[in-house]
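**Q** When you get a sec, could you give me coordinates for this:
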Amino acid sequence: MEWKNIYRGFLMGISDLIPGVSGGTIAFILGIYDRLLTAISGFFSRDWKKHIGFLLPLGIGIGLTLLLFSKVIDFLLKNYPQPTQFFFLGLIIGVIPFISKQAGVKKNFKLGHFILLLIVGAALASTAFIKPADSSVITSLTMQNTLGLFFAGWLGSMAMLLPGVSGSFILLLLGVYSTAINALSTLNIPIIIVIGAGVIVGFIVSSRVIHFLLERFTHATFAAIIGLIIGSVFVIYPGIPESGTPFVMSVIALITGLIVANIFNAASPSSK
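**A** Now for the predicted structure:
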């Protein structure tokens, strides 16, 4: 068992609670993105036993974080939204040089790759102007909202594995984010099970698709991933904070995020 994955899951879980922040980006920062895709797709095959030691501690960390910190993140977003978002903004910006180096941008990217990067980045950035759907909290299940929550979890989890695309932001756009956070903070088990089932299905499908693309179309996929990450900067950017304490807190949070990203990048196995 790779028990150090518990703290990695902790970080991924926190990021997945923040609209605009991607668990896939955090996996890239930690240097485990490729292994994560391989382990998820491999877990549902005959070789599942060799992947469980990687996934189980990671799942424990993510699960505990979602349960224990949903109220904390909700509190921070309500009371300190800009510093919280600027911290994750620092993480996202900090990972761009690391992924660019991994992708060998200077060596491998041609004009078409840069065009793809810009198109994908602009497409994601444009979602910042999309108005979220009605976010009334669902506390009991009906046949209609059960299907809706399941497919929302499916789409959200597919987004979670894509660096730069936030699963929470997808839930926000679909009007399900408030329901998911409320279910976690109040331990509404039926709601959690339905969304969780959609999340599992989404993980299975998307991990295999992304893994296939990285193997067959490596440079184009990296271009799209970098575009997604750059585009997410515009999605999460909360605007210029007010002068005084909010501004100072936001600057400190941004710098802290950059430092944390660089620490993890330096410690990442793929950077050695």
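**Q** For the rest of this, base every contact and every neighbour count on C-alpha atoms.
**A** Fine.
**Q** Look up how far residue 87 lies from residue 246.
**A** 13 Å (CA to CA, to the nearest Å).
**Q** Please apply the same query to residue 179.
**A** In terms of CA to CA, residue 179 sits 25 Å off from residue 87.
**Q** same question, residue 8
**A** As it turns out, when the distance is counted by CA to CA, residue 8 lies 17 Å from residue 87.
**Q** How about residue 52?
**A** 32 Å.
**Q** Between the two, tell me which one has more neighbours.
**A** residue 87 (21 against 18; other CA atoms under 10 Å).
**Q** isn't the more buried one right up against residue 253?
**A** Yes: the criterion here is CA atoms under 8 Å, and residue 87 meets it with residue 253 at 4.4 Å.
**Q** Which elements pack onto whatever helix or strand residue 120 lives in?
**A** According to DSSP states H and E, residue 120 maps onto helix 111-126. Where contact means 3 or more CA pairs under 8 Å, 6 or more residues apart in numbering; DSSP states H and E, helix 111-126 is packed against helix 218-236.
**Q** for the helix it packs on, the distance to its chain's centre please.
**A** Centroid displacement of helix 218-236 relative to its chain, using CA atoms, centre = their mean, to the nearest Å, is 12 Å.
**Q** could you check the angle helix 111-126 makes with that helix?
**A** 30 degrees (axes from the mean of the first three to the mean of the last three CA atoms, to 10 degrees).
**Q** what sits up against the next helix or strand after helix 218-236?
**A** Where DSSP H and E defines the elements, the next helix or strand beyond helix 218-236 is helix 245-267. Residues from elsewhere that reach helix 245-267 (CA atoms under 8 Å, 6 or more residues apart in numbering): 29-31, 82-84, 86-95, 98, 240-241, 271-272.
**Q** For the comparison step, fold the sequence that follows:
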Amino acid sequence: MAGLRDWVTLYLKGVAMGSADAVPGVSGGTIALIVGIYERLIAAVTAVDPSRIRRLLAGLHPDNIPDARAAFHEIDGAFLVVLLAGIGTAVIAVLSGVDYLLDTRPVATYGFFFGLIAASAAVLLGDVELDTPRRKAAAIGGFSLAFLASGYASTALASSLPVVFVAGAVAVSAMILPGVSGSLLLVVLGQYEYMSGTVSRFVDGIAGFALGNGSDALTETLPPVAAFLLGGVVGVFTIAHAVKYALSRARAATLAFLVSLIVGALRAPVVEVSIRLSESGEPWSAAAPRFALAAVGGAALVLVLDRYSAAIEY
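**A** Below is the predicted model of the structure:
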């Protein structure tokens, strides 16, 4: 039976995963591999099904508590609760910090993201084989989808509740896949900056409500946060299962698609910086050194993580 030290360790592993999930280009799934909980995470997530959810909800009635407790153990519920608590803590903290950096240092921040994404793609390209028409088509499709979406979504997609719901479904499901960053997909969909700001204001709203300073920020941000989380729940039990199925049936083609998706997404940080520079009037020639230096830092971080996970097979 796990003791307090084991649960604290698991919580800290969740913090590490959440910190990675909150920045584009670094995958929480990769961190799960490094800290040795990836297989248990996948087993727990895929054990959750409608039948067990119904049994858990039925536990609200005293007569059904024993069966609900059994269902909770079947999905490794304690593991999921503690891990998700760690992930949630880190995501909130990191996104609040990122929101500040995007306001004050947008060029360097997006440059850092560019380095994270580029190094992640370079590391993963070694696992991609484009020796069949099917794999080549998958690679072209992944690259084209991300490249086109990176230019279109940043300027055309509004942050309506349906869009936030879809973004949550896509991003959260990707967070459990090694090498694929959920936050990166938020950047591609043009929702990363919006969600980081929303989460930051949501936390401020909770603090203000607790201190009795009003709840306007909480009321404003609760709908998009709820839509994102609901989308995330749907995504974990639909998209994540679909990708897992695709990896089991056509692993090489699926990997080619996912890695090419990352390569195509390199356009997203450049587009975001271009928008900021056009608003401020600063030329690219002046911003390029800051962008490049931050990109080197981001790439170095990914290479360090890869060094510790290179020997792990999944």
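**Q** what residue lies at the spatial centre of structure 2?
**A** Taking CA atoms, centre = their mean, the centroid of structure 2 lies closest to residue 182, which sits 2.5 Å from it.
**Q** all helices for structure 1, in order.
**A** 5-16, 23-30, 33-43, 49-79, 81-103, 105-108, 111-126, 143-160, 167-174, 177-186, 189-216, 218-236, 245-267 (DSSP state H).
**Q** The fourth one: which residues count as buried?
**A** Read that as helix 49-79 of structure 1. For helix 49-79 of structure 1, a neighbour-count test (16 or more other CA atoms under 10 Å) marks 51-52, 54-63, 65-67, 69-71, 73-74, 77 as buried.
**Q** any idea how far residue 197 of structure 2 is from the aligned partner of residue 77 of structure 1 in structure 2?
**A** By TM-score structural alignment, residue 77 of structure 1 lines up with residue 102 in structure 2. Separation of residue 102 of structure 2 from residue 197 of structure 2 (CA to CA): 9 Å.
**Q** what range in structure 2 does stretch 213-233 of structure 1 sit on?
**A** Counting by TM-score structural alignment, stretch 213-233 of structure 1 falls onto residues 246-266 of structure 2.
**Q** Distance from the chain centre to that stretch, please.
**A** That offset, for stretch 246-266 of structure 2, works out to 16 Å (CA atoms, centre = their mean).
**Q** So what does residue 113 of structure 1 match up with in structure 2?
**A** Alignment note: residue 113 of structure 1 maps to residue 135 in structure 2; criterion TM-score structural alignment.
**Q** Correct me if wrong: that match contacts residue 256.
**A** Yes: counting by CA under 8 Å, residue 135 of structure 2 does reach residue 256; the two are 6.2 Å apart.
**Q** These two: who's more crowded?
**A** For residue 135 of structure 2 versus residue 256, neighbours defined as other CA under 10 Å are more numerous around residue 256 (26 against 21).
**Q** what sits against the more buried one?
**A** 128, 129, 130, 135, 136, 138, 139, 142.
**Q** Tell me which of the residues you listed persist in structure 1.
**A** Retained in structure 1 (both residues aligned by TM-score structural alignment, their matches' CA atoms under 8 Å) from those: 135, 136, 138, 139.
**Q** Could you point out which of the residues you listed is nearest to residue 240 of structure 2?
**A** residue 138 (18.1 Å; CA to CA).
**Q** who touches the closest residue to that closest one other than its chain neighbours in this structure?
**A** Computed as CA to CA, 6 or more residues apart in numbering, the closest residue to residue 138 of structure 2 that is not its neighbour in sequence is residue 257, at 4.8 Å. If you count contacts by CA under 8 Å, 6+ apart, residue 257 of structure 2 has them with 135, 138, 139, 140, 141, 142, 143.
**Q** what about residue 257 of structure 2, distance to residue 263 of structure 2?
**A** Counting by CA to CA, the gap from residue 257 of structure 2 to residue 263 of structure 2 is 10 Å.
**Q** which residues do the two both contact?
**A** residue 143.
**Q** if we can go back for a sec, so which of the kept ones among the contacts of residue 256 of structure 2 is surrounded by the most neighbours?
**A** Among these, residue 139 has the most neighbours (other CA under 10 Å), with 26 neighbours.
**Q** contacting residues around it?
**A** Here residue 139 of structure 2 is in contact with 130, 253, 256, 257, 258, 259, 260, 261 (criterion: CA under 8 Å, 6+ apart).
**Q** Next one: it from residue 255 of structure 2, what distance?
**A** 9 Å.
**Q** before we move on, back to that, would you convert the contacts of residue 256 of structure 2 into a markdown table that also reports distance to residue 301 of structure 2?
**A** Listed next are those as a markdown table, based on distance: CA to CA, whole Å:
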| residue | distance to residue 301 of structure 2 |
| --- | --- |
| 128 | 22 |
| 129 | 25 |
| 130 | 28 |
| 135 | 29 |
| 136 | 30 |
| 138 | 28 |
| 139 | 26 |
| 142 | 25 |
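**Q** Farthest-apart pair in the residues you listed, please.
**A** Farthest-apart pair in the contacts of residue 256 of structure 2 is 129 and 142; separation 14.3 Å (CA to CA).
**Q** Same drill for those two, tell me which one is more crowded.
**A** Set residue 129 of structure 2 next to residue 142 and count neighbours by other CA under 10 Å: residue 142 wins out with 23 against 14.
**Q** Surely that one touches residue 261?
**A** Yes: contact criterion CA under 8 Å: residue 142 of structure 2 and residue 261 qualify, at 4.4 Å.
**Q** check contacts around the residue lying farthest from the centre of structure 1.
**A** Note on structure 1: the largest C-alpha distance from the chain mean falls to residue 244, namely 30.9 Å (CA atoms, centre = their mean). With contacts defined as CA under 8 Å, 6+ apart, residue 244 of structure 1 has no neighbours.
**Q** I'd like to know how far it sits from residue 66 of structure 1.
**A** From residue 244 of structure 1 over to residue 66 of structure 1 the distance is 32 Å, taken as CA to CA.
**Q** ok, now residue 188 of structure 1?
**A** In terms of CA to CA, residue 188 of structure 1 sits 13 Å off from residue 66 of structure 1.
**Q** Likewise for residue 38 of structure 1?
**A** On the measure of CA to CA, residue 38 of structure 1 and residue 66 of structure 1 end up 23 Å apart.
**Q** Kindly report the same for residue 60 of structure 1.
**A** Taking CA to CA, one finds residue 60 of structure 1 at 10 Å from residue 66 of structure 1.
**Q** swap in residue 54 of structure 1?
**A** Applying CA to CA, the value for residue 54 of structure 1 to residue 66 of structure 1 is 19 Å.
**Q** Residue 239 of structure 1 too?
**A** On the measure of CA to CA, residue 239 of structure 1 and residue 66 of structure 1 end up 27 Å apart.
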